[in-house]
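In: predicted structure and sequence below. I'll ask about it afterward.
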Amino acid sequence: MRVTHQLPNIFTAVRLAATVPLVRHIRGGRTGLATSVGVALWAATDWVDGALARRMHWESKVGQALDPLADRAGISAIAWTLASVGEIPRRVPITVLVVDVATALLTSKAAYRGHLSVSYLGKVRSAILFVALVMAASGPRKRGRLGRLPHALADLGAVLHIAVGVGYIRTAHKGDGRGHWTH
């Protein structure tokens, strides 16, 4: 496989690796425009890797496994860190973590067999969470009139995260009643 075919996976790997310095930066109490731009660039790699993979037909098993891992790990880590410095409610990362663990436990067989795919609501949820994280990373002084909007968006993202998780779990357990897939 040519290197160009690996570009989506490279963007995903960069997103995963960039999570650590972003979290350290935020944990140091540094929020503001630079942090917000960093989180926005981090989030943008999710769109870039997906667009490249779909449009160029560069999908891969590695990407199908790595992309959701990078999303879940990054969203969780950045949300936890922003909650720890008071930029979003703690209930958001707690909800994300609980739903992610439950979904992973209850859908792993179906996911491994390729019976799950990303839902439209899942994409909307991710976009809302990404926007909330970017806004929260700007810090309270930079938000001005937007004030608590990142909190509201993060809460909305958490509610949608529950709905998406339930949808994946329901899809994973649609079978012939004995856990066998009929198609």
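Out: Ah, there it is. Numbers count the residues shown, from 1 in each chain.
In: contacts and neighbour counts: CA atoms only from here.
Out: Fine.
In: ok, which stretches of this protein are strands?
Out: Counting by DSSP state E, the chain has no strands to list.
In: quickly note the distance from the most centrally placed residue in it to residue 152.
Out: Geometric centre of the chain, nearest residue: residue 71, 3.4 Å, by CA atoms, centre = their mean. Noted for residue 71: a distance of 21 Å to residue 152, by CA to CA, to the nearest Å.
In: still on that earlier bit, contacts only, for the residue nearest to the centre of the chain.
Out: Applying CA atoms under 8 Å, 6 or more residues apart in numbering, one finds that residue 71 lies in contact with 16, 46.
In: presented hereafter is structure B, for comparison with structure A:
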Amino acid sequence: MAVSFPVANVLTLVRMLMIPLVVVLFYLPYSWSNPAAAIAFILAALTDWLDGYLARRLGQTSRLGAFLDPVADKLMVAVALVLLVSHRSQDLKLIPFNPDLLITLTAAIIIGREITISALREWMAEVGARGKVAVSSVGKLKTIFQMTGLSMMLFRSDVWFVPAYEMGVYCLMAAAALTLWSMVLYLKAAWPDLMRSGAL
């Protein structure tokens, strides 16, 4: 009997396969390469919303999808941050700080938080309290700022008169602030379980 593969999972796999495409486009020696990388990143990010919508709409939620979806998201963000940190930033007239240091610290905060919360969720699942660290509204808002900022920074060029790269940096800074806030909320929710006898 044929086994159907949920279309939502197909989109998630497509999103993962687009990650190396973003990397290749970003480093191509052409004027259009960075905008193309940004567009590929945006399309990949849109599949994140679409696969979740289709999974619920078609009743095709699955354990595999629940595993792959956050993995794809974290890979996208981590790779994009590595690209931006490894590529010397532009001169930012609207930001009175060392942009390379600022972007590196922001990337470290975001990646460090993802590692921390992933470990926390794994531990909470082991004690049967995974629901206490489910994605919150703050986490969703963080994702919006994060994906918007990364897209604008990968684009690297101004869009008409709009300084897209600099605005992207500000969006990423806001995402870093929200990511710390959401981490505090998750840790606060998990703290009673962490403090129980034998947890520490």
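Out: Structure received. Note that this is a predicted model, so its numbers are computed, not measured.
In: now the TM-score, please.
Out: After superposition, the two chains reach a TM-score of 0.83 (TM-score structural alignment, normalised by the length of structure 1), with 179 aligned residues with a CA RMSD of 2.6 Å.
In: what about residue 64 of structure 2, how many neighbours?
Out: 10 (other CA atoms under 10 Å).
In: find the nearest non-adjacent residue to the aligned partner of it in structure 1, please.
Out: Matched by TM-score structural alignment, residue 64 of structure 2 corresponds to residue 62 in structure 1. With sequence-adjacent residues excluded and distances taken as CA to CA, 6 or more residues apart in numbering, residue 62 of structure 1 is closest to residue 9, at 7.3 Å.
In: I'd guessed the one you found sits against residue 49; true?
Out: Yes. In this structure residue 9 of structure 1 lies within contact range of residue 49 using CA atoms under 8 Å: 6.9 Å.
In: one step back: distance of the residue nearest to the centre of structure 1 from residue 12 of structure 1?
Out: Distance from residue 71 of structure 1 to residue 12 of structure 1, by CA to CA: 9 Å.
In: what touches both of these two?
Out: residue 46.
In: show me the contacts for the residue nearest to residue 62 of structure 1.
Out: Residue 9 of structure 1 touches 49, 62-63, 66-67, counting by CA under 8 Å, 6+ apart.
In: cool, and residue 134 of structure 2?
Out: If you count contacts by CA under 8 Å, 6+ apart, then residue 134 of structure 2 has nothing around it.
In: how about it, what's its match in structure 1?
Out: By TM-score structural alignment, residue 134 of structure 2 lines up with residue 117.
In: gap between the longest helix along structure 2 and the chain center?
Out: When structure 2 is parsed with DSSP state H, its longest helix is helix 164-195. Averaging C-alpha positions (CA atoms, centre = their mean, to the nearest Å) puts helix 164-195 of structure 2 12 Å from its chain's average.
In: so which elements touch that helix?
Out: Applying 3 or more CA pairs under 8 Å, 6 or more residues apart in numbering; DSSP states H and E, one finds that helix 164-195 of structure 2 contacts helix 99-126, helix 137-155.
In: output the ones you listed in a markdown table, with distance to residue 176 of structure 2 appended to each entry.
Out: Shown next, in a markdown table, are these (distance: least, CA to CA, whole Å):
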| stretch | distance to residue 176 of structure 2 |
| --- | --- |
| helix 99-126 | 6 |
| helix 137-155 | 8 |
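In: good, wrapping up.
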